[in-house]
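[1] Sequence plus the predicted model coming up.
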Amino acid sequence: MSPNERRSEELAAFDRLLTIMDELREKCPWDRKQTLESLRHLTIEETYELSDAILDQDLDEVKKELGDLLLHMVFYAKIASETKAFDIADVLNAICEKLIRRHPHIYPDETGATISADTEDQVKQNWEQLKLKEGNKSVLAGVPKSLPALVKAMRIQEKARGAGFDWEEKSQVWEKVSEEIMEFRELISPDSGQPVDQQAAEAEFGDVLFSLVNYARFVDLNPETALERTNRKFIRRFSYLETHARAEGKALHQMSLAEMDEYWERAKKEEKDIS
């Protein structure tokens, strides 16, 4: 199949989805009842389901979740078209125009001129400058307030880097991590092991996390992905502990930490054997 033939199939599939959306909005009681607000939490859920599928490297599930999200995008546009606010064509044309505007190193302006951008960092710096020209009052204005804190820290740092505000060397960032850890430790009582000032300790702990996110960025690690993989690893090993202890007639609340640690080490060993 030629690229042109495949493009025709893609357009036909999208047209089919639009037609089905029109029919559902007219004929289905549930679809007819939905609003932008009622769909919002469902869209968030679908986004997390896509994230899970990506982490699981389950491409069939990724395909399914992409379809669910695409349906939501079409649904929002359909609802908006009923009040003549915008329709799906407006949505698609707007994103096309933004992509062209945000890539001046590829698409020339009205004078035929392009901007040089040979590296990823140069592209990001251009983006932030263009966003300011488009009306953003701050480089950080585009960071959603409701983002999870770990993801938000990463996005804040990326945007600051795009504006040229960043460390120069990895070693500087690691020194900052060490400094923040020491400042946090100074707020922990050596006698009780508890914070001497709860609010100050929380602030310093936040600084530790923020600096670690910064270092992760410098060494090309995604802290959100890294933490989620650790979460899953912990769940997997704890489930092993629960399952095998139960199979051997033991209850966790009656086991010592040393006994539980034996199962934990067995879980780790089995993971290594499998890998």
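    Structure's in. What do you need? Numbers count the residues shown, from 1 in each chain.

[2] CA only for contacts and neighbour counts going forward, please
    Noted.

[3] Can you tell me the SS state at Glu179?
    Three-state call for Glu179 (DSSP: H, G, I helix; E, B strand; the rest coil): helix.

[4] Next, count neighbours for it.
    Neighbour count for Glu179, taken as other C-alpha atoms under 10 Å: 15.

[5] for Asp220, same thing?
    9.

[6] quick check, it in a helix?
    No. Asp220: not assigned to a helix; according to three-state DSSP it is coil.

[7] Tell me who's in contact with it.
    Residues near Asp220 by C-alpha atoms under 8 Å, 6 or more residues apart in numbering: none.

[8] where's it relative to Asn4, distance?
    Distance, Asp220 to Asn4, using C-alpha to C-alpha, to the nearest Å: 37 Å.

[9] From Val62, how far off is the residue nearest to Leu69 when sequence neighbours are not counted?
    Nearest non-adjacent residue to Leu69, counting by C-alpha to C-alpha, 6 or more residues apart in numbering: Glu46, 6.4 Å away. Distance from Glu46 to Val62, counting by C-alpha to C-alpha: 11 Å.

[10] if we can go back for a sec, which residues sit in contact with the residue nearest to Leu69?
    Contacts of Glu46 (C-alpha under 8 Å, 6+ apart): Glu65, Asp68, Leu69.

[11] Kindly indicate which of those lies nearest Ala216.
    Comparing the contacts of Glu46 against Ala216 with C-alpha to C-alpha picks out Glu65 as the nearest, at 28.2 Å.

[12] Second structure for comparison follows:
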Amino acid sequence: MQAVDRLLQIMERLRDPRQGCPWDVEQDFYSIAPHTVEEAYEVADAIERRDMEALRDELGDLLLQVIFHARMGEEDGYFDFQSVAETLEAKLIRRHPHVFGTSQVAEAESVTHHWEAIKEQERRHRGGGHSALDGVATALPALVRASKLQRRAARVGFDWPDHRGAAAKVREELQEVEAEVHGPAERREAEVGDLLFAVVNLARHLDVDPETALRRAGQRFEGRFRGVEAEFEARGEPLGEQSIDALEAAWQRAKRRAGGA
């Protein structure tokens, strides 16, 4: 813990109103929150790239965010790093009675069900509502939140029996989008939102993480589009002057070069 103790001392110095860093001193929970989210995404990016050196670096940046928030909490008398760690320690033990207690589970799926049941008890103990959707953070990325809402609803039986119902709902929502193509902007937004929500539901039934799937789709698009750009640049032909047929043909060639279907 010596390294962590030194980090806590460094942060205390950075936040010192008289001798600290002016930028660090003027920050608060709200101004730092976007940086915390960004660092979490950079951790995920390093994992996606299988870059372990970058992952070590990004995990350090994410730890900095925890230390920063803990220091601000200590200054305001809410909590400190020690209490954050103690709360986590108690939570891990409480949510793993099959490891630290007498309960027994046979497989990972059973662990997940047990974990969710314990979390539900915790929410009720904190005085939360009685909806199955209580506790789903509104600040989550939209795809992640949609998936989590659907999983919560599914736990109480509000779900299609298999992927076919979810797929049919996607087709239904697409028709509703098409019906509103020339409708008011708010209706188009609502119908597109319903379509995206239905696609997330289909992904869940197919055991596909929608956030990961969309991120990788974006990566494939970027690679293929850059291939199209490179092809026309090599010929000295401006991309913006090509016909849609020429662009489509170049796109298909880029897909084949990348090994895509």
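    Ah, there it is. For clarity, every value in this text was computed on a predicted model and none was experimentally measured.

[13] Quick TM-score on the pair, please.
    TM-score of the superposed chains, computed with TM-score structural alignment, normalised by the length of structure 2, equals 0.83; 252 aligned residues with a C-alpha RMSD of 2.7 Å.

[14] re the thing from before, among the contacts of Glu46 of structure 1, which one has the most neighbours?
    Glu65 (21 neighbours).

[15] so Leu140 of structure 2 is in which element?
    For Leu140 of structure 2, there is no helix or strand it lies in under DSSP states H and E.

[16] Ala149 of structure 1 matches what in structure 2?
    Superposed on structure 2 with TM-score structural alignment, Ala149 of structure 1 falls opposite Ala142.

[17] so how far is Val192 of structure 2 from that match?
    13 Å.

[18] So the two - more neighbours on which side?
    The residue with more neighbours, out of Ala142 of structure 2 and Val192, is Val192; 18 against 13, by other C-alpha under 10 Å.

[19] and the closest residue to that one other than its chain neighbours, what does it touch?
    In space, and not counting its chain neighbours, Val192 of structure 2 is closest to Val177: 6.0 Å by C-alpha to C-alpha, 6+ apart. Neighbouring residues of Val177 of structure 2 by C-alpha under 8 Å, 6+ apart: Arg188, Glu191, Val192, Leu195.

[20] Next up, the contacts around the last one.
    What it means is Leu195 of structure 2. Counting by C-alpha under 8 Å, 6+ apart, Leu195 of structure 2 touches Val170, Glu173, Leu174, Val177.

[21] where's it, which helix or strand?
    Short version: Leu195 of structure 2 belongs to helix 185-205, going by DSSP H and E.

[22] So which bits of that helix are buried?
    187-188, 191-192, 194-205 (16 or more other C-alpha atoms under 10 Å).

[23] Can you give me the distance of Asn222 of structure 1 to Leu70 of structure 1?
    For Asn222 of structure 1 relative to Leu70 of structure 1 (C-alpha to C-alpha), the value is 25 Å.

[24] swap in Asn4 of structure 1?
    22 Å.

[25] out of the two, which sits in the more crowded spot?
    In this view Asn4 of structure 1 and Leu70 are compared by other C-alpha under 10 Å, and Leu70 has more residues nearby, 14 against 9.

[26] what's the counterpart of the more buried one in structure 2?
    In structure 2, the residue equivalent to Leu70 of structure 1 is Leu63, according to TM-score structural alignment.

[27] next structured bit after the one helix or strand that match maps to?
    Per DSSP H and E: Leu63 of structure 2 is located in helix 52-75. For helix 52-75 of structure 2, the succeeding helix or strand toward the C-terminus, using DSSP H and E, is helix 81-94.

[28] That next one vs structure 1, average distance?
    Comparison of helix 81-94 of structure 2 with structure 1 after fitting gives an average deviation of 0.7 Å (mean C-alpha distance after the TM-score superposition for structure 1).

[29] Could you tell me where that helix falls in structure 1?
    Under the criterion TM-score structural alignment, helix 81-94 of structure 2 matches residues 88-101.

[30] State the distance from Phe158 of structure 2 to Leu149 of structure 2.
    Counting by C-alpha to C-alpha - Phe158 of structure 2 and Leu149 of structure 2 are separated by 11 Å.

[31] Name the residue in these two with the higher neighbour count.
    Leu149 (18 against 11).

[32] Not counting sequence-adjacent ones, nearest residue to the more buried one?
    Nearest one to Leu149 of structure 2, counting by C-alpha to C-alpha, 6+ apart, is Leu133 at 6.3 Å.

[33] Give me the aligned partner of Lys46 of structure 2 over in structure 1.
    Let me fix one detail, which is that residue 46 of structure 2 is Ala and not Lys. Ala46 of structure 2 maps onto Ala53 in structure 1, by TM-score structural alignment.
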